[in-house]
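Undergrad: A predicted structure for the sequence below; I have some questions about it.
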Amino acid sequence: MALSRRNVLAMGLFGTASVVLPTAAQSRGAAAGPLGHLGLDAGQLGLRPGAAEDQSRQLQAALKQAAARGAPLLLPPGRYRIGGVALPENARIVGVPGETHLVTASGQPLLIARNIGRAALTGLSFDGLDIPAAQRSGLLMAENVGEIAISGCAFAKAGSVGLTLDRCGGRVTASRFRDMRDAALFAIDSKGLTVEQNRVEDCGNNGIQIWRSQPGDDGSIVRGNHVMRIRTDSGGSGQNGNGISVFRAGGVIIEGNQLRDCALSFIRNNSGSGVQILGNQGRRCGEVALYSEFAFEGAIIANNHVEDCASGASMTNLDQGGRMAVCANNIIRKATRKAVPYSKEPTGGYGIHVEAEAAVTGNVIEDASDIGIALGWSWGMRNLAATGNVIRKTGIGISVSLVPKERNALIANNVISEARDGAVIGTEYGKPVTGDLTKAPDARASGIVVANNAVR
């Protein structure tokens, strides 16, 4: 068979499909089009690149035929106006990355996968034309899909969300999301979803959202993504403005992501238990860089590097059941009290804040305008340890809340340098009430053990 330029390009991109498909197609009597050795060529099934009319009907028919034959549907380069096309069981669509464009015909979702076991999309570009859409409506919407695989795709100018996944498992990898009115990816009630090595830019409210309708184990992995320029167009005090947002989703691992310029947090975990935030890097955010808040039990924030934020890391809300945390081996620089988008009152200025059953160890904190490490707030202070940290250039090195009548905290073996308002200070409601506890004990600080700190 003579090979066209398109054959060669397709084999280079999708050569793995050619191993079994010729026999399968030939055994069913399929006509061999220009791409027949890889799957069914949509151009041979009635789709016309660049056509002005809506081609949803033609694409739907082509998908049905490809699924019946057990073959991928191959979309040649060009623009295809579509909307509301349903993916059949085991649908596979293969395009040419950067060249195969699916453009909304009516502002509705372009593709919909619902109640199927498996689907795979590769090399497609989705364009929503910035037409406003219903909240959490995606350019691609999947509901109750056992395993959906999306790789090498691009999502742009969504009227709400680029990709919406409801009760889905699978992988979203090596794809690009840009210019979303709301969020790049919204996943709810996932079944072991992996979101890996994607690029997210210029979203109105959030970057990647991993949520659950009720608290529970989620098991998603969010790894190696680049997330940049996330705004907070819809306002609020935390539900928007986050690079990666976790809500009620337990057992999530957020690892090795690069985050820049987020209106509120780089990574925000609200009420997700057993969430691990590991080895991420972030620069420039408007509130707490790494946040575990409200009704979480068990959180690890470790080995991250964040700079230019209002606050570095917070593991808080004992009043809502937020407890059990490890904050270890992070580098936090330039945490400066500032006005946040939802309030004119300045907030933050601390490196790390914890409240209950928490170990803070091995962190390096530099240039925190107010406090290096804040142990507790008001009565929210229980069973805390700050050991082996290095703190330099802060207001107070380590503060500890003395509001609770019964206290238990260990502050030991830290290196504290250039803390202008004292190395270790007891506070009540944020106000200092003791002298420097590394210099002399204070009866008001009963239950607080301060030992072997190096202070300069």
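TA: Nice, thanks for sending it over. Just so it is clear, the structure is predicted and the values come from calculations on it, not from any experiment. Numbering: from 1, shown residues only.
Undergrad: For the rest of this, base every contact and every neighbour count on C-alpha atoms.
TA: Fine.
Undergrad: tell me which element residue 201 is part of?
TA: Secondary structure from DSSP states H and E places residue 201 in strand 199-203.
Undergrad: swap in residue 23?
TA: Taking DSSP H and E as the definition, one finds residue 23 inside helix 21-27.
Undergrad: ok, structure two:
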Amino acid sequence: MVHSRRSVLAMGLFGTASAVLPAHAQSRAPAATPLGHLGLDASQLGLRPGATEDQSRQFQTALKQAAARGAPLLLPPGRYRVGGIMLPENARIIGVPGETHLVTADGRPVLIARNLGRAELTGLNFDGLDIPSAQRSGLLTAENVGELIISSCAFAKAGSVGLTLDRCGGRVTTSRFRDMRDAALFAIDSKGLTVEQNRIEDCGNNGIQIWRNQPGDDGSIVRGNHVMRIRTDSGGDGQNGNGINVFRAGGVIVEGNQIRDCALTFIRNNSGSGVQILGNQGRRCGEVGLFSEFAFEGAILANNHLEDCAVGACITNLDHGGRIAVCANNIIRNATRRVAPFSKEAGGGFGIQVEAEAAVTGNVIENASEVGIVLGWSWAMRNLAATGNVISKTGIGISVSVVPKERNALVANNVIAEARNGAVIGTEYGKPVTGDLTKAPDAKASGIMVANNAVR
């Protein structure tokens, strides 16, 4: 009889490996010993797949036995009603992806990891049964874990959050999150966390949240995730409705994510310095596609493709110290003035908006209903450059705030086509107050250098 590698591994994991062993080897195998080098079979340690009763006590006992032997705990396919299980040091639990279900027994977190050096979970499905739970309570809750490895798991119907991480490092990869009342993943004060190649769907308020209690270097990487259909059930003016949300966390890289249908924003950075937002694709959001706001210093928004937003990219809040940015090589299409979910008045219609110490270069903007690039707003306009951009089919090509008494801005070498209200216009509080500065200088726009733009 010929067996594939996959079939041998599957049988070895869950107690059917005897089918491929010689008879004399079968007779010598004790029932509750490790299954070769793979781990301990939980069904031989008191857990019963599909049992209707709460098996938390049996699960906890099995985990302790596996940890004492330094072996993974292997969970066969089936449903296990459990809650409040504490993971021991170096816990390793292995299930069958899509088949091993850990169902909350009473609305509490299913698993809890606290003050551990390392833990690893693979192939587990967590089900919260949509039972309401405390804010930011996760189906899996981890606190102060040096290296937490979560792969090929699934989180569904959380009463608040699927996965809550507090002061954790490690990786969350190739997992699926769906139908969360609040968010898929909430991480605070992380230690170099990686969130990669996960699928997130249908969350009430946010997708992925990378936060810190105080501003500081975080170093997390959020890469290659699919995030879809994020609502804003709890309302607010920006704290909800985001596909990926960075708050106070510095040095975060958000790269190569596919994001669709967010109530407010694809990616929002609030007060995170040194954040890079690179190579993401977003389609359909109710407010700003990419947002870097409030007390940040140093943001790079580059190589992103954004469509169907109120504003493509907004880098703002000089009033809170928001400054220093590069917005480069993005494609932004169909930025349309609209009413955001939290507002009663229509706004937006801008491709890109910046305020202080910012270079806007190499972007392609098409169909911005009001303005292609907005340089400054009111007095918040300082040291800005818009160079080498291609802007077409918009109201104003590039607007420059002329409210500040001291101005310093460069608008050069851009291609501007079909800007029905002028190629480069000086504005006060969003209202045009100069003629087209590509045609003639205007005393109101002193300090604004406009040169070598191709206008059609």
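TA: Great, that's in hand. Just so it is clear, the structure is predicted and the values come from calculations on it, not from any experiment.
Undergrad: now what about the TM-score between them?
TA: Put the two chains on top of each other and the TM-score (TM-score structural alignment, normalised by the length of the first structure) is 0.94; 441 aligned residues with a C-alpha RMSD of 1.8 Å.
Undergrad: Run the chain-centre distance for the helix holding residue 23 of the first structure.
TA: Here the centre of helix 21-27 of the first structure is set off from its chain's centre by 41 Å, with C-alpha atoms, centre = their mean, to the nearest Å.
Undergrad: now stretch 60-69 of the first structure
TA: On C-alpha atoms, centre = their mean, the centre of stretch 60-69 of the first structure falls 34 Å from the chain's centre.
Undergrad: got a list of contacts for it?
TA: 24-25, 28, 39-40, 42, 45-46, 72-73, 85-92 (C-alpha atoms under 8 Å, 6 or more residues apart in numbering).
Undergrad: Restricted to strands, list these.
TA: Judged by DSSP state E, the contacts of stretch 60-69 of the first structure include 40, 73, 85, 86, 87, 91, 92 as members of strands.
Undergrad: Columns distance to residue 447 of the first structure and neighbour count on top of those residues, output as TSV?
TA: Converted to TSV, those look like this (distance: C-alpha to C-alpha, whole Å; neighbours: other C-alpha atoms under 10 Å):
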residue	distance to residue 447 of the first structure	neighbour count
40	73	31
73	69	28
85	65	21
86	64	20
87	63	24
91	63	24
92	63	22
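Undergrad: My read is that residue 274 of the second structure contacts residue 297, right?
TA: Yes: if you go by C-alpha atoms under 8 Å, residue 274 of the second structure and residue 297 touch, sitting 6.5 Å apart.
Undergrad: what's the strand holding residue 201 of the first structure packed up against?
TA: strand 176-180, strand 183-188, strand 226-230 (3 or more C-alpha pairs under 8 Å, 6 or more residues apart in numbering; DSSP states H and E).
Undergrad: Can you list the buried residues in it?
TA: For strand 199-203 of the first structure, burial by neighbour count (16 or more other C-alpha atoms under 10 Å) applies to 199, 200, 201, 202, 203.
Undergrad: Roughly how far does the residue nearest the centre of the second structure sit from residue 333 of the second structure?
TA: Geometric centre of the second structure, nearest residue: residue 244, 3.0 Å, by C-alpha atoms, centre = their mean. Applying C-alpha to C-alpha, to the nearest Å, the value for residue 244 of the second structure to residue 333 of the second structure is 20 Å.
Undergrad: cool, residue 178 of the second structure as well?
TA: Counting by C-alpha to C-alpha, the gap from residue 178 of the second structure to residue 333 of the second structure is 29 Å.
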